[in-house]
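A.B. asks: Please find the sequence and the predicted model below.
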Amino acid sequence: MEQRAKQYFFYVLRCADATFYTGFTTDLKQRLMTHNSGRGAKYTRVRRPVKMIYHEQLATKSLALKKEYAFKQLTRQQKECYLREHGVAEKYLLK
């Protein structure tokens, strides 16, 4: 039986209050459902519904965690710039 390599993703959610939430996962669809069901992060629990506006696949868990950490260190303006540069629609960036 062939085993697939595990996939790791860095992702950005846009919360109902127009804030961003960043995380990492191995299953994007399941993670989004978890956030929107209220069983995700405490931060998103009170800011539902959330929409996944961006994700990147990375080779290792370590790289995904580093990407998440680096993104969280950016200012709101820098985050918006990064997301624009990576093709996220303007409607998801405005408050």
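C.D. replies: Sure thing, it's come through.
A.B. asks: From here on, just use CA atoms for contacts and neighbour counts.
C.D. replies: Fine.
A.B. asks: Okay, buried residues for the lengthiest helix in the chain please.
C.D. replies: Taking DSSP state H as the criterion, the chain has its longest helix at helix 61-72. Neighbour-count burial for helix 61-72, counted by 16 or more other CA atoms under 10 Å, picks out 61, 63-65, 67-68, 71.
A.B. asks: try this one side by side with the last:
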Amino acid sequence: MAKGYMYILECSDNSYYTGSTRDIERRLRQHMEGTGANHTAKRLPVTLLYYEEYDRIDHAFYREKQVQGWSRKKKEALMDGNVELLPGLAKKIFNKHKRK
């Protein structure tokens, strides 16, 4: 049985909320009741779009933090199962100093 979940919700304003929890059913109830998070409380109702199960909560939390930093397009590729697109959707970091 899973001991942790990373999940993505869609809010009423079409924004995404990424979180992690040990009990996904209880956490979803909290979000729907407006007590889950400030972001979701102001954007009810929410819909569960995606989740991943982990053996340990710290792995789910690590994955939450990873996915939170992703662009909307990259999250959508993950949710659609298009994992081959993920590397190409990574944020590009440019060095301000040119090489000589």
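C.D. replies: Right, received. Where do you want to start? None of these values were measured; they are calculated from a predicted model.
A.B. asks: Please name the nearest non-neighbouring residue to the residue nearest to the spatial centre of the second structure.
C.D. replies: Of all residues in the second structure, the one closest to the mean position by CA atoms, centre = their mean is T18, 2.9 Å from it. Spatial nearest neighbour of T18 of the second structure, chain neighbours left out: I8 (4.5 Å); criterion: CA to CA, 6 or more residues apart in numbering.
A.B. asks: and the corresponding residue of the first structure for that neighbour, helix, strand or coil?
C.D. replies: The pairwise alignment with the first structure assigns I8 of the second structure to V12, based on TM-score structural alignment. Put simply, V12 of the first structure is strand when judged by DSSP: H, G, I helix; E, B strand; the rest coil.
A.B. asks: OK, contacts around V12 of the first structure?
C.D. replies: 20-23, 52-55 (CA atoms under 8 Å, 6 or more residues apart in numbering).
A.B. asks: can you give me the strands in the second structure?
C.D. replies: 4-10, 16-21, 47-54 (DSSP state E).
A.B. asks: And for the corresponding residue of the first structure for D23 of the second structure, the neighbour number?
C.D. replies: Mapped onto the first structure by TM-score structural alignment, D23 of the second structure lines up with D27. Neighbour count for D27 of the first structure, taken as other CA atoms under 10 Å: 12.
A.B. asks: Can you give me the distance of D27 of the first structure to V12 of the first structure?
C.D. replies: D27 of the first structure is 14 Å from V12 of the first structure, where distance means CA to CA, to the nearest Å.
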